[in-house]
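J.: Structural data only, the sequence is not supplied:
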């Protein structure tokens, strides 16, 4: 993943340098127009995204090796209920808090450029930036021109929903290159799979469910609970309808429109 982004960085730098040289030879007026803010022609926003375990820079959480353990600790520090308790002295992630601060102020996370996971991790520990690399990458992929990630982020419905790959650009000012943003529409996007012969295995793994006795018992229990809930709602609806009918009849009787003996 990082190698692909490093190679892309070299290609984009060559393109930017070439376009800059051509632009300098055109006219002073065009040069002035093209440099009025925003990236130079040819510049893009490219970013890599991986699991929390690979991107976390929290001093304690990043020491964990197990992916699920890292995810668990991260959520405990970043969940809304945990952040609400921060005023009472509860622990929170300072990197995530810095990220939220930047998001709320609509400041720019990073200018256009090519950023590997290592680049994002380095900026996550720098005082100038200090935000969470994982959540920053998730935000930037919404407006990035090129996104490099694992198969699961494209093929696995659970993971792709979490990363919001190809989703609408929620806050364009956070990463605002002056060009068409891929995040605005996936219709014209190009998806390139490296080692594409593995796609079958990834799809099978992502969309398969392993059944065992415990899972079957849990499923049967859930079905029973659902059946009981449906029956309860039916009874409540029937009783509500009966009560409504009685009130309607009583109202008509009081108005003299029907026989009181009905």
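T.: Yes, it's here. Bear in mind the structure is a predicted one, so any value in this text is a computation, not a measurement.

J.: contacts and neighbour counts: CA atoms only from here.
T.: OK.

J.: Give me the number of neighbouring residues for residue 185.
T.: Burial of residue 185 is recorded as 13 neighbouring residues (other C-alpha atoms under 10 Å).

J.: for this protein, what spans make up the strands?
T.: All strands of the chain, identified by DSSP state E, fall at 45-49, 113-115, 146-149.

J.: from those strands, which stretch is densest packed?
T.: Per residue and on average, the most neighbours among the strands of the chain fall to strand 45-49, with a mean of 25 (mean count of other C-alpha atoms under 10 Å).

J.: try this one next to it:
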């Protein structure tokens, strides 16, 4: 079907109503191809839920379950980051590397930061009132660690996140107000969110899904937008690209390793011969 015919709104309306009727189906996982599509789905969802709750209120049928909805989108660090070193990176790979260099457990341990806590610890309670905690400017003084991640580790993992639909801009604003890393806030929140919107790769790529999606409920409804792209996504996720220069370096390393092993064997044999002769 062509774009603009209301497919997304229809699907969201139906599934969210089904979730309201069947509370045991606690999560909708909506997979998209691009960041723009992900944000558009969240914006559509916000309008759908607002209209639905208005109609339920008119009929005196509005319940707590209808209003207590948490929806989040998850994308790459580069798109959900407040640290200038990451946002100014030239590529996604560079952004990921810079982020890991500031948040890895061994890096934090070497700077005396609190040890990283388990990903499954401290899931958000979602009935909290909205409040703002403005981060101090001094947090950016230490370039070796990310101040937003450190504040999320100390305050965010057990903190309260209000109900609502968090588009990318909304999550960035929330993280900026609290001084928390928006990427890790969103990544942690998907475990308790009613609606999760993210890229195909987070569910289909075994390397990524094992880190991001392993704790999501089995009783989830999964939607693949533009599902005819699934084949290509799976092929890409399970393929390995090798270049000639990489193979040549591997061959050189193997030759050096073989020569070193032969050298050690000859040395040991000579030592034994000398010792027992």
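T.: In hand now; what should we look at? Here the structure is a predicted model, which means the values were calculated and not measured.

J.: Serialize the strands of structure 1 to a markdown table and add fields for distance to residue 125 of structure 1.
T.: As requested, the strands of structure 1 are arranged in a markdown table below (distance: least, C-alpha to C-alpha, whole Å):
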| stretch | distance to residue 125 of structure 1 |
| --- | --- |
| strand 45-49 | 17 |
| strand 113-115 | 15 |
| strand 146-149 | 22 |
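
J.: ok, now how distant is residue 217 of structure 2 from residue 196 of structure 2?
T.: According to C-alpha to C-alpha, to the nearest Å, residue 217 of structure 2 and residue 196 of structure 2 sit 11 Å apart.

J.: so how far does stretch 47-55 of structure 1 reach from one end to the other?
T.: Start-to-end span of stretch 47-55 of structure 1 (C-alpha to C-alpha) is 12 Å.

J.: now swap in stretch 91-111 of structure 1 and tell me
T.: 31 Å.

J.: residue in structure 2 matching residue 62 of structure 1?
T.: Under the alignment (TM-score structural alignment), residue 62 of structure 1 pairs with residue 87 in structure 2.

J.: what do you get for residue 74 of structure 1?
T.: Mapped onto structure 2 by TM-score structural alignment, residue 74 of structure 1 lines up with residue 99.

J.: Surely residue 166 of structure 2 and residue 71 touch.
T.: Yes: at 6.0 Å, residue 166 of structure 2 counts as touching residue 71 under the criterion of C-alpha atoms under 8 Å.

J.: count of residues packed around residue 189 of structure 2?
T.: 23.

J.: which bit of structure 1 covers stretch 260-269 of structure 2?
T.: Going by TM-score structural alignment, stretch 260-269 of structure 2 sits over no part of structure 1.

J.: So what's the gap between that stretch and the chain middle?
T.: On the basis of C-alpha atoms, centre = their mean, to the nearest Å, stretch 260-269 of structure 2 sits 49 Å off its chain's mean C-alpha point.

J.: residues of it that come out buried?
T.: Buried residues in stretch 260-269 of structure 2, counted by 16 or more other C-alpha atoms under 10 Å: none are found.

J.: gap between residue 205 of structure 2 and residue 225 of structure 2?
T.: Distance from residue 205 of structure 2 to residue 225 of structure 2, by C-alpha to C-alpha: 16 Å.

J.: Of these two, which one has the most company?
T.: Comparing residue 205 of structure 2 with residue 225 by other C-alpha under 10 Å, the one with more neighbours is residue 225, at 19 against 16.

J.: Aligned to the more buried one, what sits in structure 1?
T.: Aligned counterpart of residue 225 of structure 2 in structure 1: residue 194 (TM-score structural alignment).

J.: ditto for residue 148 of structure 2
T.: Under the alignment (TM-score structural alignment), residue 148 of structure 2 maps onto residue 95 of structure 1.

J.: Report how many residues lie close to that match.
T.: By the criterion of other C-alpha under 10 Å, residue 95 of structure 1 has 22 neighbours.

J.: swap in the one 5 residues further on?
T.: Residues lying near residue 100 of structure 1 (other C-alpha under 10 Å) number 16.

J.: Next: the one 10 residues further on.
T.: Taking other C-alpha under 10 Å as the criterion, the count of residues near residue 110 of structure 1 is 16.

J.: and it, how far is that from residue 196 of structure 1?
T.: For residue 110 of structure 1, the distance to residue 196 of structure 1 - C-alpha to C-alpha - is 31 Å.

J.: Same check on residue 28 of structure 1?
T.: Distance of residue 28 of structure 1 to residue 196 of structure 1, computed by C-alpha to C-alpha: 47 Å.

J.: same thing with residue 70 of structure 1?
T.: Distance, residue 70 of structure 1 to residue 196 of structure 1, by C-alpha to C-alpha: 29 Å.

J.: In contact with residue 214 of structure 2, which residues?
T.: Shown in contact with residue 214 of structure 2 (C-alpha atoms under 8 Å, 6 or more residues apart in numbering): no residues.

J.: Ok, residue 164 of structure 2 next?
T.: Neighbours of residue 164 of structure 2 in contact, by C-alpha under 8 Å, 6+ apart: 68, 69, 70, 71.
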